[in-house]
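Enquirer: generate coordinates for the sequence data below:
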Amino acid sequence: MADAVIDNPILNSPFSEPARHWRFGETGITNEIVEGRRPSSYFMPIPASKIRGKQLQLETQWTRDRIEENARINRVRERVTDWRSLGWPGVTPTTRRLLEYWTNEEREKPLFFCQIEALETAIYLTECATKQGDAWIGNELQTLADEQNPGLYRTAFKMATGSGKTVVMAMLIAWHTLNKQANPRDARFSDAFLVVTPGITIRDRLRVLLPESPDNYYRERDVVSAA
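Expert: Predicted coordinates:
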């Protein structure tokens, strides 16, 4: 059975936390609206039956029976949401000024909710999680890092095409740099950054992350106040 035909699939504003989503059913997406944000999940592809003379293919239809919840991500998301509702307790003065600037409702160039949430998550993990009783997050991430790449601690943000990943990179760089300038001995922050790209074309596109670039994103996307 084919997925439901939805004339207008947009339910939420990109500038606010999602409040509704379309339900997945036994045969795929439905036209039933469910209140609340969709939990983070991924879909497990299932090998289709092998047909003589043809290669094995993967069925990737999005149906409810193939959904696996990203439990760790949902737990972190919940903790960041609670922390946000309290007004970001535990952040540095520099970080607070940035968060207030990025979330100012009078901005001429408002940021997407997903961009702000990405930074809030990075900030929470770096500045606040342990103080808020969530040391388990860092411990789990460290364990995973040790299993996969000992000596190289990494966190990653998965964002959709068109959601503004380059702006998020600029926000991360600004957050680190300004905090490092304010507190040079604070080892949580850095003022040196390595950007790795899969090719020259993307490398050239990311020159907007260089402060000396005439069209840098810190100014063009209003990441840092000119005042």
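Enquirer: contacts, neighbours, all on C-alpha from now
Expert: OK.
Enquirer: can you count the residues close to the closest residue to Pro89 other than its chain neighbours?
Expert: Excluding the flanking residues, the one nearest Pro89 by C-alpha to C-alpha, 6 or more residues apart in numbering is Trp83, at 7.0 Å. Residues near Trp83, counting by other C-alpha atoms under 10 Å, number 19.
Enquirer: does Trp83 belong to a helix, a strand or coil?
Expert: Look at Trp83: counting by DSSP: H, G, I helix; E, B strand; the rest coil, its state is helix.
Enquirer: do Thr177 as well
Expert: Assigned with three-state DSSP, Thr177 falls in the helix class.
Enquirer: second chain to compare with the first, below:
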Amino acid sequence: MPQTTIDKLIINSPYEEPSRHWSYDRENRVFNLADGRREAGYVIASPQSKAFDDPSIFVPIELANKIRPRVKQWRGSGYPGITGITKRLLEHWKAPEERKERRFSFASSKR
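Expert: Alright, predicted model coming up:
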């Protein structure tokens, strides 16, 4: 269902590849929850518009969009070509039991 505002901006785990994203319909100016990872890119103002609510132009980042499937395949293949230490580090980061003890809070810190 289209929305004009987003109540819950973060919808994916920081530890997994994104499975959903907020897709912005620039013509109708609404957000839709879409499956899959969003295309890498950024928006710029339309050259002819000076309006505050300019729908803008999406500019894809082609290199990032080409790299993402290759990284996914590399991960799925077990990280071929890396050192043993690097493999252990990547496995450590991915292990859910390692994350339970350390939840990061960017809003506060214990001192």
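Enquirer: overlay the chains and give the TM-score.
Expert: Superposed pair, TM-score by TM-score structural alignment, normalised by the length of structure 2: 0.72. Supporting alignment: 102 aligned residues with a C-alpha RMSD of 2.9 Å.
Enquirer: on that earlier part again, what does the residue nearest to Pro89 of structure 1 align to in structure 2?
Expert: Alignment note (TM-score structural alignment): Trp83 of structure 1 maps to Trp74 of structure 2.
Enquirer: what about Val71 of structure 2, neighbour count?
Expert: As a measure of burial, Val71 of structure 2 has 12 neighbours, counting by other C-alpha under 10 Å.
Enquirer: hmm, I typed the wrong one, I wanted Asn70 of structure 1.
Expert: Neighbour count of Asn70 of structure 1, defined by other C-alpha under 10 Å: 12.
Enquirer: map it onto structure 2.
Expert: By TM-score structural alignment, Asn70 of structure 1 lines up with Ile61.
Enquirer: surely Ile6 of structure 2 touches Phe31?
Expert: Yes. Between Ile6 of structure 2 and Phe31 there is a contact under C-alpha atoms under 8 Å: 7.4 Å.
Enquirer: between the two, which one's more packed in?
Expert: Phe31 (18 against 13).
Enquirer: the residue lying closest to the more buried one once chain neighbours are set aside: helix or strand, and which one exactly?
Expert: Spatial nearest neighbour of Phe31 of structure 2, chain neighbours left out: Tyr24 (4.5 Å); criterion: C-alpha to C-alpha, 6+ apart. Using DSSP states H and E, Tyr24 of structure 2 maps to strand 20-25.
Enquirer: average offset of that strand relative to structure 1?
Expert: By mean C-alpha distance after the TM-score superposition for structure 1, the fitted strand 20-25 of structure 2 averages 1.2 Å away from its aligned residues in structure 1.
Enquirer: which elements pack onto that strand?
Expert: When contacts are defined as 3 or more C-alpha pairs under 8 Å, 6 or more residues apart in numbering; DSSP states H and E, strand 20-25 of structure 2 packs onto strand 30-35.
Enquirer: next helix or strand past the strand it packs on?
Expert: Sequence order places strand 41-44 as the next helix or strand after strand 30-35 of structure 2, per DSSP H and E.
Enquirer: which residues are contacting that following strand?
Expert: With contact meaning C-alpha atoms under 8 Å, 6 or more residues apart in numbering, strand 41-44 of structure 2 is reached by 56-61.
Enquirer: out of these, which are inside strands?
Expert: By the criterion of DSSP state E, membership of the contacts of strand 41-44 of structure 2 in strands covers 57-60.
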